[in-house]
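Visitor: Sharing a model that was predicted from the sequence below.
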Amino acid sequence: MTSTGVRTEAEGFGPGGYAAARLRLLHEGAQSGPPRRAALAKLTDDWLAQLFTAGAEGLRGVSLVAVGGYGRGELSPRSDLDLLLLHDDGDPQAVAALADRLWYPVWDLGLALDHSVRTPAEARKTAGEDLKVQLGLLDARHLAGDLGLTAGLRTSVLADWRNQAPKRLPELRELCAERAERQGELQYLLEPDLKEARGGLRDATALRAVAASWLADAPREGLADARCRLLDVRDALHLTTGRATDRLSLQEQDQVAAELGLLDADTLLRQVYEAARVISYASDVTWREVGRVLKARAVRPRLRKLARERSDFLRRAVGGDGRAPGGGRPVAERSPLAEGVVEQEGEVVLARTARPERDPVLPLRAAAAAAQAGLPLSLHAVRRLAATARPLPTPWPAEAREQLVTLLGSGRPTVEVWEALEAEGLITRLLPDWERVRCRPQRNAVHIWTVDRHLIETAVRASELTRRVGRPDLLLVAALLHDIGKGWPGDHSVAGEIIARDVAGRIGFDRDDVAVLATLVRHHLLLAETATRRDLEDPATVRSVAEAVGSQGTLELLHALTEADALATGPAAWSSWRGALVTDLVKRVVAVLAGDEPADPEAATPTAEQERLAIEAFRTGGPVLALRAQTEPPSEEPAVEPEPLGVELLIAVPDQPGVLPAVSGVLAVHRLTVRTAELRALDLPDAVHEGNVLLLDWRVAAEYGSLPQAARLRADLVRALDGSLDVPARLAERDAAYPRRRGVEAPPPRVTVAPAASRHATVIEVRAQDAPGLLFRIGRALEKCGVRVRSAHVSTLGANAVDAFYVTTATGAPLPGEEAASVARVLEETLRK
């Protein structure tokens, strides 16, 4: 009999009945969420039970058991069916035949199946050897056959789990940690794995296993709802993609959000992040409790021995029953940390005399003490504070402000303490504006954190820089607030300035400090953007920064905030090269604030090497190149080696059209990344020449591998200038040989004219998806527009290129307004093709 025949005769739904009923349930029914999962599990239970009944006629000592996710009744549309055919070691041929009658109909429908055939003894043995099998059996659920056989296995497995908990739970914790290391944290990922990432469905299942051990239990508040939310999202993901996937990809998030009736993909991600935070926090608390219990069990025999010895000593010394004065059993030792705050068993708890209802500063005092001690806040303490603490008055008392600064300045431990406060709603009670940035995703590959976590990470980074500034308190609070405007429409720096003024006033800063904090938030991007996108030799650039900052004290704070912000953003946001550019800008601004005038770039004297290259280029009539490694200044610590900043590429070439596209094209062909690019005409003494030489001073880095030799670069540059090297064809060949993977569709390029950015040139800004040859295409388009490029400032953030070009007319003057707008339009149209 074919497997199809078995299915049709046995299922009781009629031909194709289960498949049709399943499709109706998933696509036509009004149910969703837990009711649909329960209905799908019930439908599947009935179908499998009927298959079992038809195939097991006359066969005893056999049962069909659902395990794992199916055992829990968590069937998503494309979930695997986890099944165990349990038997008492009777007729092996009959059991094998029954297995075929069960498995083949499932496969015929295209359903994924995880199956096994075992006796109870084999199941227990396998569970003892494989932790994942044991976890699956903890959720065993009877479907059909011998109920006693299933019940016996479930009882034995639970007993084994509880007996082996001291050994198995550390293994489970290690398994969770390894998975988190591989998959990352669900609450921060733009394309999270709903099941495997930390805070996902696997961790929720692990918490159930811990509870089943009777050794510890997870905080229950919100945990069931968080698990349900992740399951709902997975259901929608399966329905929209038609695949058994747990990866919430960017291109599918809008469809999943629509399936769930949500406003947009950001709303979807925020709900996913909130659920993940609940599970992650519950995991942290639970595993701490597991560790404490296991540690107590390990030392208990030794303590009993010490207690007996102490009792004997007291009996001999004082007589009586040997109890300490006051009687009763000894309690865990407590160490005071701050007023109303003590340490007990590796956690920070409230002292017995603490009165949160009378002490509104106690939540911040407890948090600051915990962060400084590098200890977690106990769950009980946080919940008591959330339930009974009085709100702070406005403005805050000085102690509250000081405790907040202490918390922010405690370094890495701040993160865990802040998360504990946030889990119980204390952060939004202290800072209501926090709600708009909480769990807010950042759809930018440069950012690795949500907005709220990025703010805390910035404070952590800023705590390492407090020795560099005169007002560390302002630096730390500015770090906490610098992106607070991202929860509002429009420019987040502008919105953030308004919020920062209000928050700083409520916290209790005076008028002058409020003004400084507002300036820091408003201009927190100023130094990085100016240093990487503007000509630092242009006096207008330096003056504009000095006017925005206003004082050396504010500049000092802004410099530290810029570095902390970039370091907390992600690896792509900061480098020694960026740091060197920002430091150079700060030095120039300091001079202006001290009363010095910035030097005129037109009067700049070439270095000896630049002049030598220019003379050589004029003499030979062709390009001359020099490559030189650039490094940071030596560290004050002798053990620290200077870090490379890239390679300086100096090129001198007789003035002629097409220099920028030729040079940038050759560099692209050789896989060299351009970090900065400066071009200027150099006038040499009349006795030497009659005409100009273009001097290009660029910083480059190899995309991978080592740098090519200067001779090879020069040879290709000569060919590019005389037209014998077809750069577009070479770039096309390279792209064809190494095609790039298709990702999410990038936003269109944008080209704008920066008003009043320089009095010597017109500044055109280009924002586009970074790609090989991008600078070559831009240079060729500018060349066709008939403008001269005085300097270029190239910046790459993740997949985005943000470049600024200082251009002039052929006579060296800034472009008229209409001509500048026309050049920008042409350039944008070119990049859109």
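Guide: In hand now; what should we look at? Numbers count the residues shown, from 1 in each chain.

Visitor: drop to CA atoms for contacts and neighbour counts, all remaining ones
Guide: Fine.

Visitor: In which helix or strand does residue 104 reside?
Guide: According to DSSP states H and E, residue 104 maps onto helix 92-108.

Visitor: In terms of secondary structure, what does that helix contact?
Guide: With contacts taken as 3 or more Cα pairs under 8 Å, 6 or more residues apart in numbering; DSSP states H and E, helix 92-108 sits against helix 3-10, helix 33-55, strand 113-118.

Visitor: please redo it, this time with the cut-off set to 10 Å
Guide: For helix 92-108, the elements it packs on are helix 3-10, helix 33-55, strand 62-66, strand 81-87, strand 113-118, judged by 3 or more Cα pairs under 10 Å, 6 or more residues apart in numbering; DSSP states H and E.

Visitor: Need the contact partners of the one helix or strand residue 732 maps to.
Guide: Assigned by DSSP H and E, residue 732 falls within helix 727-737. Residues from elsewhere that reach helix 727-737 (Cα atoms under 10 Å, 6 or more residues apart in numbering): 661-662, 664-666, 668-671, 716, 719-720, 738-739, 772-773, 776-777.

Visitor: try stretch 118-134
Guide: Taking Cα under 10 Å, 6+ apart as the rule, stretch 118-134 contacts 61-62, 67-68, 84-90, 95, 116-117, 135-138, 140, 149-150, 152-154, 156-158, 160-161, 164, 168-169, 171-172, 175, 209.

Visitor: Put this next to the first one:
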Amino acid sequence: MTKITNQRAIIDRRAVIARLAELAAEDLPKNKRRSKVLELFKQLLTLGRAEVRRRFEEKGDGAQAVRENCFLIDQLVRLVHDFAADHEFQQGVRTSGEALSLVAVGGYGRGELSPHSDIDLLFLLPYKRVPYHEQVVEYILYMLWDMGLKVGHSTRSAEECIRNAKGDLTIRTALLEARWLWGDQGLFADLRNRYRNEIMATTAVEFVESKLAERDSRHSQMGDSRYVLEPNVKEGKGGLRDLHTLYWIAKYMYRITDIGELAAAGIISRQAARRFVKAQNFLWTVRCHLHYLTDRPEDRLTFDVQPEMAVRMRYADRPCARGVERFMKHYFLIAKDVGDLTRLFCALAEEQHKRKPRRLNLSRLFSRPTSVAGFILDGGRLDVTTEDQFETDPVAMIRLFHTALHHEVDIHPKALDRVHRSLKRIDAGLRNNPEANRLFMEMLTSRKNPEVALRHMNEAGVLGRFIPDFGRVVAQMQYDMYHVFTVDEHTVQALGVLHSLEAGKLTEEAPTSSDIIHQVASRRALYVATFLHDIAKGRGGDHSTLGADVAMKLGPRLGLTDEETESSAWLVREHLSMSRIAFKRDIDDPKTIQDFVALVQSPERLKLMLCLTVADIRAVGPTVWNAWKAGLLRELYQRALDVMTGGLSSVAHSTRVKASQAKLRAELAKHGWPAEEIEAHLARGYPSYWTTYDTAIQMRHARLVREAEAVRAPLTVEPRVDTHRAVTEITVYTGDHPGLFSQIAGAMAVSGANIVDAKIITLANGMALDTFCIQDSEGGAFDSPAKLAKLSACIEQVLSGRMRLDRELAARKGKLPSRAHVFKVPPRALVDNTPSRSHTVIEVNGRDRPGLLYDLTNAMTNLGLQISSAHISTYGERVVDVFYVKDVFGHKVEHDRKLEQIRAILLKALEPPVAAAVKAAE
């Protein structure tokens, strides 16, 4: 336990006792005396906390701070108790039935208190409550509460504690950490002995199973990944609660009071014990900083606090990494260490209590050990044959993961611990060992899910040492609101997506790539490129170009042919090109397809690029991939293939249009549409419409258009909540006219909706069929019935001219989601005439905010520009919007002065409202 130096600087117990005695001696009414005593305790608490904080901010030692906070509260509780017993409720001789013991439980019982943590107290009685108990307990609690402390409490006898602990896991856990604080020690000793003999001695396996199940449930609620970019320091995977769980298990099984005792007894290695202490101290420090920074019991490392946390923990910016990214990388590495320790402790728990399990699957331990590929298969898990196996045969570290994947078995945590201790044996010799590289490539390209093996290798520290370039992105975060996982976790998940495509698990979400992945000739190049596509992030410069250089160097070492190496390097260099063109360019424009084909050049590369693009996007986060993006990529792929094959591909564009129409025709006929109505509806859509949407969406559109035309409705607004994507689709059917898109965007901004995607369609009958994907200000689906009703009314009022958008939006501009204000995005406006023969293409990049799309499109309308198509993309806090426009005469904008005017006005529209107002005032 951390020693507390100069305790009297935190609280001088002798001086306080003397002052309390003076107050007690004064002839004061009881209420006034209590007020003075309370004021004294408040001062002591304030001064003590200030001293603890001063020391913490000076040294940044979380372990010291939580002990010192605990010491301060210990002394205050004891002083309050003594004042109550000695001065407020004096008794000459107390009976044994009036004995009372104050016991700290929970985290407070462990001797750990973060600055804003709750205090849990047990008032332990001999057998039943008497008036004296009630008086003292009430005085103590009200005094602590009035001091501003958050106190959880219970008043029980030892018998009640034991009875409740048998039926309640929370109480059992709290009592496990019980610590005598003050009062009758005999009562506490009796409780402790009964707890050990009546609870711990008979319920160890049940306790272990329950705590691990509790942990799994907690992980599931928190996202079940230690690599989410806004982690919970206490409850998240790899956080303090996981360490607490390990400590509880160890204490329950081995009756220890300190993790170091496990190492001293030879149960775990001293290195593992040091890692536990290191992880615990780091997490304590982070939590203390969080509490001081937010001035509340905050445990979430949200984006808005991460930069200041990095400053407070002294992580400076470096040329290739910001301080906040370096801090979060360290956090994730610590969380990974906690995961390693969790696996090791779980193995110990299983071996200590071998009985038929409910959750731990202990029965596998009784299976007879067998030899597999130079390892022992014991209890269904791979273990080493000798303690020094990895020291004498370093290749065995790679073979361990290869064998586990091949035989689909788990690796024993003790073997993983041996791996961790032998990581220094992964040197240049092993990296260049042909057998080691062969085993690695077989894992990377395995028909069995490579995600499993590579994640285990990564968490064990093997992957980063075997592929040092990968080691540089382990636990590396990207400080934005778009990427959900660290770079290494994203990469491993992308490989898992490739496996799912091959296994046919994504045929509904990604039908084309699920089919063509079986047609690629360069399968090994595809998997290597997926593994390397983000490997150069964080180095400065274009990570795609730098990553291609890594691929060229690494390919030969991994056994790739020259052709495979070149293909993988090209894929890494261009891995963003397909999504950029599909989402930011008009794929109905022939020049877009021609430029893309010139880049890709061959059908094989086109297939590889589609598969990698799908894997990359799906692995960004659970809500990033959607049917819309799938359709755009699929259409770009098919049109490029048409050109490459001279229009002879099996699914040429005209064929796809006819096939799409045929599917819809059949569906409409099933729903009783007359043939003439079907053909009239099919005539409304231009060819691009039929290849953009799938049959299900076309059916919804057909119904909407039919109902609107039947009553000649001037405006139809139809919402559809997509809970899977956390968005609401708003389809608007109305007469097309210049500025329509801008007006609808403005109405949505007034209604508090944030547009994250949009598709503009003009039908042959002159009607607009526009679809907008919207979310609320916190990034959730815009699904409140009241909000949707307000949105429909707002669109109608704007389009009818009964609402002034400029006035309505003025009050809303500048409001951002609470966590988004910390991100800075340099504004950029590009006006380019080369991507299209018939349109000028405008691309704007900037910081997202309510009303931004309206500001941009309204500026274009005021410039006399006609928006033919818009491609709206939102990447967290950053927007990348692309517009295909013509001038009032229907031509490209080619005059230099007009082009410069467009850039200047759009840059002004991108400015935050506050900055724009300041400039206007100047």
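Guide: Happy to help now that I have it. As the structure is a prediction and not an experimental result, all values here were calculated from the model.

Visitor: Send over the TM-score of the superposed chains.
Guide: Overlay of the two chains. TM-score (TM-score structural alignment, normalised by the length of structure 1): 0.80; 757 aligned residues with a Cα RMSD of 4.4 Å.

Visitor: Any of the contacts of helix 727-737 of structure 1 buried? List them.
Guide: Buried by 16 or more other Cα atoms under 10 Å: 661-662, 664-666, 668-671, 716, 720, 772-773, 776-777, out of these.

Visitor: Now do the counterpart of residue 522 of structure 2 in structure 1 against residue 727 of structure 1, distance only.
Guide: In structure 1, the residue matched to residue 522 of structure 2 (TM-score structural alignment) is residue 471. According to Cα to Cα, to the nearest Å, residue 471 of structure 1 and residue 727 of structure 1 sit 53 Å apart.

Visitor: And residue 443 of structure 1, by the same measure?
Guide: In this structure, residue 443 of structure 1 and residue 727 of structure 1 are 34 Å apart, going by Cα to Cα.

Visitor: just residue 344 of structure 1 next, same as before
Guide: 70 Å.

Visitor: ok, the two, which is more surrounded?
Guide: residue 727 (22 against 16; other Cα atoms under 10 Å).

Visitor: list the contacts for the most centrally placed residue in structure 2?
Guide: Compute the mean C-alpha point of structure 2, and by Cα atoms, centre = their mean the closest residue is residue 228, 2.6 Å away. Listed by Cα under 10 Å, 6+ apart, the contact set of residue 228 of structure 2 reads 222, 236-237, 332, 477, 483-486, 489, 621.

Visitor: and the residues you listed as CSV, adding secondary structure?
Guide: Converted to CSV, the contacts of residue 228 of structure 2 look like this (DSSP: H, G, I helix; E, B strand; the rest coil):
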residue, secondary structure
222, coil
236, coil
237, coil
332, helix
477, coil
483, coil
484, coil
485, coil
486, coil
489, helix
621, coil
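
Visitor: on that earlier part again, in three-state terms, label the residue nearest to the centre of structure 2 for me.
Guide: Secondary structure, three-state DSSP: residue 228 of structure 2 is coil.

Visitor: Quick one: map it onto structure 1.
Guide: In structure 1, residue 228 of structure 2 lines up with residue 189, judged by TM-score structural alignment.

Visitor: cool, and residue 872 of structure 2?
Guide: Under the alignment (TM-score structural alignment), residue 872 of structure 2 maps onto residue 794 of structure 1.

Visitor: Check the gap between its match and residue 552 of structure 1 for me.
Guide: Residue 794 of structure 1 is 28 Å from residue 552 of structure 1, by Cα to Cα.

Visitor: Those two: who's more crowded?
Guide: Comparing residue 794 of structure 1 with residue 552 by neighbour count (other Cα under 10 Å), the higher total belongs to residue 794, at 23 against 17.

Visitor: Can you report how many residues lie near the closest residue to that one other than its chain neighbours?
Guide: Leaving out its chain neighbours, the residue that sits closest to residue 794 of structure 1 by Cα to Cα, 6 or more residues apart in numbering is residue 803, at 4.5 Å. By other Cα under 10 Å, 23 other residues sit near residue 803 of structure 1.

Visitor: try the one 5 residues further on
Guide: Other residues within reach of residue 808 of structure 1 by the criterion other Cα under 10 Å amount to 21.

Visitor: That one and residue 173 of structure 1, how far apart?
Guide: Distance of residue 808 of structure 1 to residue 173 of structure 1, given as Cα to Cα: 64 Å.
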